[in-house]
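Trainee: okay, here's the prediction I keep looking at, along with the sequence it came from:
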Amino acid sequence: MSDDPVVLADRDGSGIVTVTLNRPGTKNSVPPQGWTELAGVLGDIAGRADDRVVVLTGAGGDFCAGSDLRGGGSAAPRRAMQVVNAALFALRDLPQPTIAAVRGVAVGGGFNLALACDLAIAEENARFSQIFSRRGLSVDFGGTWFLTHMIGLHRAKELAFFGRVLTAPEVHALGLLNKVVPEGQALAEAYAWARDLLALAPLALAQTKEMLNLAAAGSFHDSVLREAAAQNLNGTTEDTREAIQAFLEKREPVFRNR
């Protein structure tokens, strides 16, 4: 087994963190310890005020081929899924906005890894599949929730039952991608969006992200009450006061994440 890390985190100094799955020889399939690494990397990012936006991608031209099914690992099935789910929760609950930059294959858990991000950009030659059924498995890594909420029950069942390979334009047409770009452009587009997000107040953006995630499963009444609570909190922050003052002074705001 290689001692190389499965997950890399690179910071460019601007506030953008690139998280890369680093097993190109297996199309970035993730072994059991890789999910633990991913959860750890994301947990570190969550606690750092200088990390403002996360771009998630894969090394060597592919995004992620899901879990590595070779060898199986020594953990009991229940424990193994707890490890996988810890990585999913760490990604979903991350306060910073996340952008998936998809190249090559994104299948099984890799498909759902992209769906777990806040935004997803794919190159036009990328390929997607909820391949679980073709491996004798049921859908995991949040796929049952993402698909049902994002495209509806009947289409979700079609993708999950048949596990067919879909092109990026087909996935985009379903509403599961934000943008499809030419081959070789996914990372550049993701970084362009990341730079746009850096110009926004991070605390307010984190609250908006959290409320949108909760709204997907909550009531209208609860969503409106959360909006009011968040807006009240915004009024106590330096960043909101700076944004309003910059607007009045017709200049660009300088946010300090406080």
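Mentor: Thanks, I have it.

Trainee: switch to C-alpha atoms for all contacts and neighbour counts from now on
Mentor: Noted.

Trainee: how far does stretch 145-156 stretch from one end to the other?
Mentor: Terminal residues of stretch 145-156 are spaced 9 Å apart (C-alpha to C-alpha, to the nearest Å).

Trainee: could you list the buried residues of that stretch?
Mentor: Trp145, Phe146, Leu147, Ala156 (16 or more other C-alpha atoms under 10 Å).

Trainee: what about Val17, is that helix, strand or coil?
Mentor: Put simply, Val17 is strand when judged by DSSP: H, G, I helix; E, B strand; the rest coil.

Trainee: quick one on the thing from earlier: which one among the buried residues of stretch 145-156 gets closest to Ala59?
Mentor: Within the buried residues of stretch 145-156, the smallest distance to Ala59 is 24.7 Å, found for Phe146 (C-alpha to C-alpha).

Trainee: next secondary structure after the helix or strand containing that closest one?
Mentor: Assessed by DSSP states H and E, Phe146 sits inside helix 143-151. Past helix 143-151, further along toward the C-terminus, the next helix or strand under DSSP H and E is helix 153-162.

Trainee: which outside residues touch that next one?
Mentor: When contacts are defined by C-alpha atoms under 8 Å, 6 or more residues apart in numbering, helix 153-162 is touched by residues Ser129, Gln130, Ile131, Phe132, Ser133, Arg134, Val139, Thr144, Leu147, Thr148.

Trainee: out of the residues you listed, grab the one that's most surrounded.
Mentor: In terms of neighbour count, Gln130 stands highest of the contacts of helix 153-162 at 28 neighbours, by other C-alpha atoms under 10 Å.

Trainee: okay, now the one to match up with it:
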Amino acid sequence: METLVVERSGGVVTVTLSRPDKKNALTPTMFRELVEVFTEVENNPDDRVLVLTGAAGDFCSGADLAGLRGDALKYMAIAHEVPRALHALTIPTIAKVDGVAVGAGWNLALGCDLVVATERARFSQIFVRRALSLDFGGSWLLPKLVGIQKAKELAFFGDIISAADAAELGLVTKVVAVEELDPTVDLMAARLVGGPAQAISLTKQLLNASADGGGLEVALRHESHVQANNINGEEAQEAKDAFMEKRDAVFFRPVKV
């Protein structure tokens, strides 16, 4: 990989955006590599949690448009395969954010299920400052997360907001000190890895489907099918056995190398 560092440990795959000299700005090469990695992760049963982060104290400064030439529509088609592939992941995803997360970079983080940020992290829908509109799924994510009026405020002005303000709006799951970022995310990822993978994955899909619309009746139908699948699965049986035997359930056993 030219622009990413991919590491695996105990069921957690960590993907690091690695263009530190450009604050990890996104390029067409990075678009292609992210899609490749996300697709690979979705098809790898050993990958149970994905952590997305940036190198050298920044998450992502958005798209690097400096070298953009030619068909912008084609460029956007390539770019938007990234949020599409991220959204399609059925395992839990965590954005680990330090420094800047702006423009497409912020929307990449918002596309994850959970966002953990340092106290010094800062965020912006900076597009308007570049005479651009929202992309990377921002026009869909923001209204769902903060409501239409606040989404318009963030998009119209492109103000830089702090991690604390982002958390208050529901755009950050947890704010921690810089030195606590790694251990906090490691603990969250370990808890997810140790949980029932099928139930968590299907719960994620239920919540996404509910947020996408369809109403209570559709949600209830989805829940019926999903829960029946859970009940008949091996992990639910392990949970039942553990309860009966008064022990902790074990859903994941790392392969010894």
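Mentor: Alright, I've got the coordinates. Predicted model, so just to flag it, every value in this text is computed and none were measured.

Trainee: what's the TM-score here?
Mentor: Aligned and superposed, the two chains score 0.95 in TM-score terms (TM-score structural alignment, normalised by the length of structure 2); 252 aligned residues with a C-alpha RMSD of 1.3 Å.

Trainee: picking that back up, what range does the helix holding Phe146 of structure 1 cover in structure 2?
Mentor: Helix 143-151 of structure 1 lines up with residues 138-146 of structure 2 when matched by TM-score structural alignment.

Trainee: average distance between the matching stretch and structure 1?
Mentor: Superposed on structure 1, stretch 138-146 of structure 2 shows a mean distance of 0.8 Å to its aligned residues (mean C-alpha distance after the TM-score superposition for structure 1).

Trainee: quick one, helices of the stretch 51-200 of structure 2?
Mentor: Taking DSSP state H, counting those that start in this stretch as the test, the helices found in the stretch 51-200 of structure 2 are 72-79, 81-88, 104-110, 138-146, 148-157, 163-168, 181-193, 197-212.

Trainee: returning to that earlier point: and the helix holding Phe146 of structure 1, what does it pack against?
Mentor: helix 109-116, helix 153-162 (3 or more C-alpha pairs under 8 Å, 6 or more residues apart in numbering; DSSP states H and E).

Trainee: now those in a markdown table, with distance to Ala101 of structure 1?
Mentor: As requested, these are arranged in a markdown table below (distance: least, C-alpha to C-alpha, whole Å):
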| stretch | distance to Ala101 of structure 1 |
| --- | --- |
| helix 109-116 | 8 |
| helix 153-162 | 21 |
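
Trainee: any idea which of the ones you listed is most buried?
Mentor: Greatest average neighbour count among these goes to helix 109-116 (a mean of 25), per mean count of other C-alpha atoms under 10 Å.

Trainee: average distance between that one and structure 2?
Mentor: Mean for helix 109-116 of structure 1 is 0.6 Å (mean C-alpha distance after the TM-score superposition for structure 1).

Trainee: which stretch of structure 2 lines up against that helix?
Mentor: Counting by TM-score structural alignment, helix 109-116 of structure 1 pairs with residues 104-111 of structure 2.

Trainee: quick one: residues contacting the residue positioned nearest the centre of structure 2.
Mentor: Central residue of structure 2 (C-alpha atoms, centre = their mean): Cys112, 1.6 Å from the mean position. Contacts for Cys112 of structure 2 (C-alpha under 8 Å, 6+ apart) come out as Leu86, His87, Pro92, Thr93, Ile94, Ala95.

Trainee: distance of the aligned partner of Leu69 of structure 1 in structure 2 from Thr27 of structure 2?
Mentor: With the correspondence set by TM-score structural alignment, Leu69 of structure 1 lines up against Leu65 in structure 2. Taking C-alpha to C-alpha as the measure, Leu65 of structure 2 falls 8 Å from Thr27 of structure 2.

Trainee: if we can go back for a sec, tell me, how many residues neighbour the match of Leu69 of structure 1?
Mentor: Neighbours of Leu65 of structure 2 (other C-alpha under 10 Å): 11.

Trainee: what of the one 3 residues further on?
Mentor: Other residues within reach of Leu68 of structure 2 by the criterion other C-alpha under 10 Å amount to 11.

Trainee: try Ala228 of structure 1
Mentor: 11.
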